[in-house]
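> give me the fold of what follows.
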Amino acid sequence: MRFCSIASGSSGNCIYVGSDNTHVLVDIGISGKKMETGLNSLELTGRDLDGILITHEHSDHIKGLGVISRKYGIPIYATAGTVDAMVRTNTLGKIPEGIFHEIQEDEPFMINDLKVNPFTIPHDAAQPVGYRLEHEGHSVGIATDLGKYNDYIIENLQGLDALLLEANHDIRMLQVGKYPYYLKQRILGDRGHLSNENAGRLLCRLLHDNLKAIFLGHLSRENNYEELAYETVCSEVTLGDNPYKSKDFRIQVAKRDFVSDVVTV
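I've put the predicted structure just below:
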């Protein structure tokens, strides 16, 4: 099983997960050209894709979906609320008939030999989900666009081999930044985004001896920067109520414009 970030940030997100026989993307919030370039670096093309999993309908997660779906006819998996919201945005253009496959939270399904577990996330979208993907006893998780975390989310992210977790903003940078008040409140709210500190605290609840890689993703361009996200999360892990230090794990920031290291589990 292979796992990597093609792009991750408030301006666009696209994650690859695959086995030897199955290849899927989680979100296409980047241009089709950028997605193709990312796949090419993995020695794949759009024709190799077996499915596209959508977390929710915001543009930084679906920007390139219309172009790619028309070009390749790849099945798109999303909740009913997300499908409806995507269709109503009118930004995707004409989508091929029968391409949407509606999924339900907490109802696992298969894409060839990959098992996909969608789980509810608290975010200001129609019916958003995170994903846990499993293959031959190994699993990876993708959890971004979380206003908060709870026991249910922790349960869905337990025992992973690799994780991409949102570390969206530094609270102080956001509070003193140029965003209007309503937007600051939205980001800080229970259906907004996870701060660096809260990402670190959530991570403390998920650590175990066999967690091979942690990507910090969905960083805000205006209210965060890579070194700050990394240092804050590492500090929470090292000083947190857990038996580990941050150096015990492979923690890295998923880049906005570059394909990450490929993690094989």
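> for the rest of this, base every contact and every neighbour count on C-alpha atoms.
Fine.
> for the stretch 151-265 of the chain, which segments count as helices?
Remark: helices assigned in the stretch 151-265 of the chain by DSSP state H, counting those that start in this stretch are 151-156, 171-176, 181-188, 196-206, 226-239.
> nearest approach to Tyr131 belongs to which of those?
helix 151-156 (8.6 Å; C-alpha to C-alpha).
> mind listing what's buried along stretch 255-262?
Lys255, Arg256, Asp257, Val259, Ser260 (16 or more other C-alpha atoms under 10 Å).
> so of the helices of the stretch 151-265 of the chain, which one's packed in deepest?
helix 196-206 (a mean of 22; mean count of other C-alpha atoms under 10 Å).
> helices and strands around that helix, which ones?
Contacts defined by 3 or more C-alpha pairs under 8 Å, 6 or more residues apart in numbering; DSSP states H and E place helix 196-206 against helix 151-156, helix 226-239.
> thinking again about what came up before, the helices of the stretch 151-265 of the chain into JSON lines, with extra columns for distance to Met35?
As requested, these are arranged in JSON lines below (distance: least, C-alpha to C-alpha, whole Å):
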{"stretch": "helix 151-156", "distance to Met35": "28"}
{"stretch": "helix 171-176", "distance to Met35": "30"}
{"stretch": "helix 181-188", "distance to Met35": "27"}
{"stretch": "helix 196-206", "distance to Met35": "27"}
{"stretch": "helix 226-239", "distance to Met35": "22"}
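> thinking again about what came up before, so can I have a markdown table of the buried residues of stretch 255-262 showing distance to Asp161?
Listed next are the buried residues of stretch 255-262 as a markdown table, based on distance: C-alpha to C-alpha, whole Å:
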| residue | distance to Asp161 |
| --- | --- |
| Lys255 | 20 |
| Arg256 | 23 |
| Asp257 | 24 |
| Val259 | 19 |
| Ser260 | 16 |
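> compare with the first, here's sequence two:
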Amino acid sequence: MSLRFSVLASGSTGNAIYVETNGQKLLIDAGLSGKKIEQCFQHIYISPRELNGILVTHEHSDHIKGVGILARRYNLPIYANAKTWNAMEHLIGEIPVEQRFHFEVGETKTFGDLDVESFGVSHDAAEPMFFTFQHGGRKLAVMTDTGYVSERMKGITKEANTFVFESNHDMDMLRMGKYPWNIKRRILGDEGHVSNVDAGLALADILTDKPANIYLAHLSLDNNMKELARMTVHQTLEEKGYEVGKQVKLFDTDPATPTALAVV
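Okay, the predicted model is just below:
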């Protein structure tokens, strides 16, 4: 009776995460085309027909591009908060009323044998939120798309066994890169994205003495590299007294290749 997951895709080109127990199969976001998400599922030998629903974090296209397509094709319920529904309705196409469900910020819903808690983050969307998943004494925390990590967010995600955690950009690469200043300012702002350094500092506050796996997610294609994100977070955690590679293990995610289906 284990809690398992795969980061199907993560990055500015599209995001989707699959979470399952023996009794439930959920998709968090669908920010790629329906065809690409189906191909991602093939990598982990799961059919979208087996899904019990789609949870939506916020209305940005890299999180909802395939939501409507998959929901209609496989008759899947969609769960999102009221403000996100209002913001994405015209973007995902018509959804039958019987497939539309509200999941508000700060709410905990039980899907069969899986408890899911939502929590708000700081991002330039209508009402962005992410989730923790608990089953059988194990906890998965998913948090990307936030400009900073508050004490409240740290408290909600604490004690997780596995984290899917934003490490969006290297600040020097971003500052010296080709983006116009207004985009750089947005990314660096409180409603933008967490940098590699800030990811490491936040995780150092969240982690406890128990072992943890960390999947570094939502890396910028233009302002980051997997090796750089991993090295920066590794160094930051080591400076804070964590043994990376033993007590804490770091993993990459990819915009096109799913991670192996893993136990939380």
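> reformat the helices and strands packed on helix 196-206 of structure 1 into a markdown table and put distance to Gly66 of structure 1 next to each item.
Formatted as a markdown table, these follow (distance: least, C-alpha to C-alpha, whole Å):
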| stretch | distance to Gly66 of structure 1 |
| --- | --- |
| helix 151-156 | 30 |
| helix 226-239 | 30 |
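> burial count for Thr22 of structure 1?
16 (other C-alpha atoms under 10 Å).
> what does it align to in structure 2?
Here Thr22 of structure 1 is matched to Gln24 in structure 2, going by TM-score structural alignment.
> surely that match and Leu114 touch.
Yes: with contact defined as C-alpha atoms under 8 Å, Gln24 of structure 2 reaches Leu114; the gap is 7.0 Å.
> helix or strand: which one has His101 of structure 1?
His101 of structure 1 belongs to strand 100-103 when assigned by DSSP states H and E.
> now the next helix-or-strand element following that strand on structure 2. Mean distance?
Remark: after strand 100-103 of structure 1, the chain's next helix or strand is strand 109-111, criterion DSSP H and E. Aligned to structure 2 and superposed, strand 109-111 of structure 1 gives a mean residue distance of 1.1 Å (mean C-alpha distance after the TM-score superposition for structure 1).
> what sits up against strand 109-111 of structure 1?
Thr22, Asp50, Gly51, Lys115, Val116, Asn117 (C-alpha atoms under 8 Å, 6 or more residues apart in numbering).
> looking at these, which is nearest Ile6 of structure 1?
For those, the nearest to Ile6 of structure 1 is Gly51 (15.7 Å; C-alpha to C-alpha).
> burial check on the residue mapped onto that closest one from structure 2, number of neighbours?
Using TM-score structural alignment, the partner of Gly51 of structure 1 in structure 2 is Gly53. For Gly53 of structure 2, the tally of surrounding residues (other C-alpha under 10 Å) stands at 23.
> what sits against Gly53 of structure 2?
By C-alpha under 8 Å, 6+ apart, Gly53 of structure 2 lies in contact with Lys25, Leu26, Leu27, Leu76, Pro77, Ile78, Tyr79.
> shared with structure 1, which of these?
Of the contacts of Gly53 of structure 2, the ones still in contact in structure 1 (both residues aligned by TM-score structural alignment, their matches' C-alpha atoms under 8 Å) are Lys25, Leu26, Leu27, Leu76, Pro77, Ile78, Tyr79.
> filter those residues down to the buried ones, ChimeraX style.
Remark: buried members of the kept ones among the contacts of Gly53 of structure 2, expressed as a ChimeraX selection using 16+ other C-alpha under 10 Å:
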select :25,26,27,76,77,78,79
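> out of the kept ones among the contacts of Gly53 of structure 2, who's nearest Ala229 of structure 2?
Leu27 (25.5 Å).
> how much does the helix or strand hosting that closest one stray from structure 1?
Assigning secondary structure by DSSP H and E places Leu27 of structure 2 in strand 25-28. Superposed on structure 1, strand 25-28 of structure 2 shows a mean distance of 0.6 Å to its aligned residues (mean C-alpha distance after the TM-score superposition for structure 1).
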